[in-house]
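Q: Sequence plus the predicted model coming up.
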Amino acid sequence: MTTSLLLQLSSLSAALLVPSTLAATPAQWRSRSIYQVLTDRFARADNSTVHPCDVTLNEYCGGTWKGIEYKLDYISNMGFDAIWISPITKNTADGYHGYYQTDLYSLNSNFGTAQDLKDLSQALHDRNMYLMVDVVTNHFGSETADDIDYASFVPFNDSSYFHSYCEIDYDNQTSAEICWLYDNLPDLRTEDQDVVDAYSTWIGELVANYSIDGLRIDSVKDVDKASMPPFCEAAGVYCLGELSNNDPSYAYPYQDVLNGGGIINYPIYFSFNETFIYSGHATTADLAYNIYLDRNNSVDSTLHGTFTENHDNPRVAWHNPDITVAANAIGWTLLTDGIPIIYYGQEQHLAGADDPGCREAMWLEENGSYNTTAPLHNTTAYLNQVRTWAVQNSANYTTTKNVALNYSDSQIAMQKDVIRTILTFAGEGQVASTFTTVGAGFGAGVTVVDVISCATYTATSAGEVTVGIGGGAMVVMLTAGFLAGSTICGY
């Protein structure tokens, strides 16, 4: 490490009071259900429902950490026990999303003060909820592409810490790691030990200062792989790496460099959406095969982040407005393998297009304004309740891997431990029909409850059931005996 960087880090670290904190392990994260918020767009501290936010302007709209704290009842009442917030470091004037950082050791004042962030962390922990913070290790941000002021960056205040500009060729791994995402995002030399050491020092202090329980790491595929193990080790918490790639053989091995963490599961995201959301792009057989690849190609598929919406991609309802398809997407997210991640507003059926369209202001009345009676809000809360019951009452639920059972043209049945789920992309106009499981493994003659309709069925001697499906509704089945005491469907 250069002398100048050593002195910077020593000075910056001395100014920080680092309290003790208990790290949340990957195993502890398995049971969690994450609600992702784009800090600037989720909640304002003044509780406004009219403050304007034009997503096309790419500017700050006023969401804050204090606003999130004030809405924790809304989040926790849906059954979420973790939140993921935007990067918290100081950004450029147009870095409302948090990914254009300029100073690792200063917070983004648009989101609040250090005390506000500590208050949010404390409020979460008081509710037994976890805090996941987004972090950027690949690049810094500049307001312009011309005459980048490297001296203003902290702690990497010289161009020698960055690669020279080049355009990325994503078919070449070296190019992905050394070239720039955009011409105003200087790419850090994460292969250099002084950069690795600086990041490791910073992240250890950040986690301790704000009692952070987990990290979502941006653009993992664009950093030097060898930089990730010491970074995650220094953090001492669960690391969830983001790489937007649909190739399982490329994406899943990244779990090895994240110290037993997981990846944002883009391979299964693309497979599910191509089957259920982009009508006709793929078949249920394709999805079943990708479930198999997830189980068998991952180091541990139960540690990935499972999602169907996020801040970088068009929302489900933009592709397909059918609300029952959206409900099935939420069912998939919450009941398949991995740690489920629901993106803010998904429960309000927001329909934003590609970035920046999918970054709506949640507080506006036309976007739902935290409507607790919205159909998808209730679906989300209910399925979280079902999942939580399984997590708390089956010793194997979180570690058992999801299996695709059988499928038809528009339905697929899957099993994760005690829960068997049948999802359909037929939509609201689906004619009532029946579906018979294959390999469900219920005990002969046991009573099986579809907790969506509360209808009951008796398993055959082979342990299968034939259930009614109609109107695009999913089927979520547990045995009546397992449900006893849950209050679900009156049991």
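A: Yep, it's here.

Q: Could you use CA atoms for every contact and neighbour count after this?
A: Fine.

Q: list the buried ones in the helix ranked longest in the chain?
A: As assigned by DSSP state H, the longest helix anywhere in the chain is helix 375-393. Buried positions in helix 375-393, judged by neighbour count with 16 or more other C-alpha atoms under 10 Å: 376-391.

Q: So which of those residues is the closest to Gly261?
A: Val391 (19.4 Å; C-alpha to C-alpha).

Q: okay, now the closest residue to the closest one other than its chain neighbours: neighbour count?
A: Nearest residue to Val391, sequence neighbours excluded (C-alpha to C-alpha, 6 or more residues apart in numbering): Tyr397, at 5.6 Å. Other residues near Tyr397 come to 23 when the count uses other C-alpha atoms under 10 Å.

Q: And here is the other one:
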Amino acid sequence: MTLRSLLTCVCLILASKANSQNFERVEPPFWWANMPVSELQIQIYGENVGTYRASLDTPGIKISKQVAVDSTNYLFLYLEIDPTVKPGIIPIEFKNSEDSFIYEYELRKRDPVEGRNQGFDASDLIYLMMPDRFANGSLENDNIDGLTETVDRSDPTKRQGGDVQGIQQHLDYLKDLGMTAIWVTPIFENNSPPDYGGYHGYAATDLYRVDRRLGSNEDYRDLVRDTHKRGMKVIMDMIHNHIGLDHWWMSDLPTQDWVHDVNKYGYTNFKGTVQGDPNASQYDRDKLVKGWFVPYMPDLNQRNELLADYLIQNSIWWIEYSGIDGIRMDTYLYPYPEYMARWAKEVIEAYPDFNIVGEAWTETVAHESYWQDDSANSDGYDSQLPSVTDFPLCFAIRNGLTEDFGWETGISRVYYAFSQDRLYHDPNHNVIFLDNHDMGRIFEQVGKDEDLFKIAYSILLTARGIPQVYYGTELMMGHENRGGDDEAWRQTMPGGWPGDERSVFTTEGRTEKENEVLAYMKAMNHWRMESEAIHQGKLLQFVTDEGTFVYFRILEDQAVMIAINTNEESATLESARFAEVLDSFSRVMLVPEGSNYSIESKLTINPKSALILDLHK
């Protein structure tokens, strides 16, 4: 080799190192060989990278498309990867009229661990947590240089310091409680201004990074693995409707239409009923889909093909990277419905055992059922979404236990909610709940009445669907009168922080009433875990009568009878009324005690209580 050739080679190597380091971001940061999808979009961000064109010479991989956009600092590469390609490094050459360099992109080996991506169903009991509010496992990550919000436990609107490690440390508590799955509100980086309060996680500033105040990507993956080791599942919370105003895209948007124009469309009308409304105006549709959620949450335009591909691929990356079993998609009604259908379809096709629940906050069954897959919608829309959040049943329980009984009021509300199950493709796929992080806690909603609280919980565990329990419910947690509305029901768990006066994670740290309620819920949870009739049984109900309501869950040679009395006095029901079910069973046991029970000609139900009976042939 001549000296000139050697110098040229050295210069090319130096140029390669210098220019590859100009890539501020490459997303996804890596991929895997032998994935269930063949296409890979790589979003590259760096100074003037859009002026380069890429090429590669790796057998089994080809660049099918590369797209330069409005901002010259982006380049989008689309790779087609044959399933025979082995893990390793893909050298990609970038060249423009002035120079060239090599960027090495990594294809990793897929994780062979069994029990990943297994989905969730009606046999599960989901425990919902906000990581910032559940437990602080590491004080070292409370405040991070470069992330604006810091921990301030004197102010409930600020970060409290809970993290992924705190959840990990209490997995045995959750398993012992009878939970089979955990849903954690978003863990993505939310680098929000100090006065915003982005602890909730719904204003993402980086979709490929766990917020370092919650831990690292590796910490989250370890949480999933540790949860799986205990025979439990993990559901990840995602948001495709919006990002945070401080997302790194916002300082240099790839295209002018990457987010909707807030000056043109303003803010959303929050009327999810507009979708599926045959009489809705285009103005209202635009407000719902294109309006920003709040001033701090820019609304994403999923009709931009590059963005749609990016978001779908981001979901697949997290599923593959972490091993999660399901996704809860936030604000499902607000993006373009055709995009959400495409997203759900592609995710389920890639991971057939996976499950997705979409947050569809509407108050009527007709509007809720519109969003479940295979619903008979008159406009032909099929969401491809397996599961919806059953807000109508939630409201029916909450209102039905606090109203006087009437033809359409009181406990009749639950009867009418069940009576419309024909509108769902499969109501047993609905995620059912009494409360969550966006609404008042159930104990408060029933007037801090323990009897009504237990009736509500009995319905939750015996109704068709997949039950979700909000953290602290096992303590009959109420509200703290401080902070904003949201913070009132987003308390920290006592004992989750070093220095707390007591720990509700221990028997000694709980009050006598908390131990009593927790023991009741634990017994109910473990009973439900073993009841196939509850997991799979048909729901058969009898019309409400003077504040009482009876329904059954029936599965071949077993059934469960639920008899509810919302009155202040005992109620007596004629057993003959339920003969069509009761005559088929000879053994009866009281739930959750498991003791034998004898059904006489008249059935007595105690005041404000739910009688639950296990029936066997």
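A: Done, it's in. Keep in mind that this is a model prediction, so the values were computed, not measured.

Q: hang on, the earlier thing: not counting its own residues, what contacts the longest helix of structure 1?
A: Identification of contacts with helix 375-393 of structure 1 by C-alpha atoms under 8 Å, 6 or more residues apart in numbering yields 31, 33, 77-80, 323, 326-327, 330-331, 334-335, 346-349, 371-372, 397-398, 418-419, 486, 488.

Q: Just the buried ones from these?
A: Buried, going by 16+ other C-alpha under 10 Å: 31, 33, 78-80, 323, 326-327, 330-331, 334-335, 346-349, 371-372, 397-398, 418-419, 488, out of the contacts of helix 375-393 of structure 1.

Q: Now go through these and say which are in strands.
A: Ile419 (DSSP state E).

Q: Is Asp309 of structure 2 in contact with Gln41, as I believe?
A: Yes. With contacts counted by C-alpha atoms under 8 Å, Asp309 of structure 2 reaches Gln41, the gap being 7.2 Å.

Q: circling back to that earlier point, please report the distance of the residue nearest to Val391 of structure 1 from Asn157 of structure 1.
A: 48 Å (C-alpha to C-alpha, to the nearest Å).

Q: Closest to the centroid, which residue in structure 2?
A: Arg328 (2.5 Å; C-alpha atoms, centre = their mean).

Q: does it count as helix, strand or coil?
A: strand (DSSP: H, G, I helix; E, B strand; the rest coil).

Q: aligned partner of it in structure 1?
A: Here Arg328 of structure 2 is matched to Arg216 in structure 1, going by TM-score structural alignment.

Q: Residue in structure 2 paired with Thr379 of structure 1?
A: By TM-score structural alignment, Thr379 of structure 1 lines up with Tyr520.

Q: OK, contacts around the residue mapped onto Lys602 of structure 2 from structure 1?
A: Here Lys602 of structure 2 is matched to Thr466 in structure 1, going by TM-score structural alignment. Residues in contact with Thr466 of structure 1 (C-alpha under 8 Å, 6+ apart) are Thr434, Phe435, Thr436, Thr437, Tyr457.

Q: got the contact list for the last one?
A: Right, Tyr457 of structure 1. Contacts of Tyr457 of structure 1 (C-alpha under 8 Å, 6+ apart): Thr447, Val448, Val449, Val465, Thr466, Val467.

Q: Strands of the stretch 101-250 of structure 1, start to end?
A: Here the stretch 101-250 of structure 1 has its strands, by DSSP state E, counting those that start in this stretch, at 101-107, 130-136, 214-218, 238-241.

Q: Find out how far the last one is from the centre of the chain, if you would.
A: Here the centre of strand 238-241 of structure 1 is set off from its chain's centre by 10 Å, with C-alpha atoms, centre = their mean, to the nearest Å.

Q: isn't the residue nearest to Val391 of structure 1 right up against Asp417?
A: Yes. Between Tyr397 of structure 1 and Asp417 there is a contact under C-alpha under 8 Å: 5.4 Å.

Q: Could you tell me how many residues sit around the counterpart of Cys239 of structure 1 in structure 2?
A: With TM-score structural alignment as the criterion, the equivalent of Cys239 of structure 1 in structure 2 is Ile356. Neighbour count for Ile356 of structure 2, taken as other C-alpha under 10 Å: 23.

Q: excluding its backbone neighbours, what's nearest Ile356 of structure 2?
A: Spatial nearest neighbour of Ile356 of structure 2, chain neighbours left out: Ile327 (4.8 Å); criterion: C-alpha to C-alpha, 6+ apart.

Q: Who are the contact partners of the one you found?
A: Going by C-alpha under 8 Å, 6+ apart, Ile327 of structure 2 touches Ile235, Met236, Asp237, Met238, Asn355, Ile356, Val357.

Q: re the thing from before, quick one: the match of Cys239 of structure 1 and Asp325 of structure 2, what's the gap?
A: From Ile356 of structure 2 to Asp325 of structure 2 the distance is 9 Å (C-alpha to C-alpha).

Q: Same question for Gly478 of structure 2.
A: Remark: distance between Gly478 of structure 2 and Asp325 of structure 2 (C-alpha to C-alpha) = 31 Å.

Q: Give me the more crowded residue out of these two.
A: Asp325 (26 against 19).

Q: In this model Val234 seems to touch that one, though I could be wrong.
A: Yes. Using C-alpha under 8 Å, Asp325 of structure 2 is in contact with Val234, at 5.5 Å.

Q: between these two, what contacts are shared?
A: In contact with both Asp325 of structure 2 and Val234: no residue, using C-alpha under 8 Å, 6+ apart.

Q: picking up where we left off before, which among the contacts of Tyr457 of structure 1 count as buried?
A: Thr447, Val448, Val449, Val465, Val467.

Q: Among those residues, find me the one that's closest to Asp116 of structure 1.
A: For the buried ones among the contacts of Tyr457 of structure 1, the nearest to Asp116 of structure 1 is Val449 (45.0 Å; C-alpha to C-alpha).

Q: That closest one -> structure 2?
A: So, by TM-score structural alignment, Val449 of structure 1 is matched to Met589.
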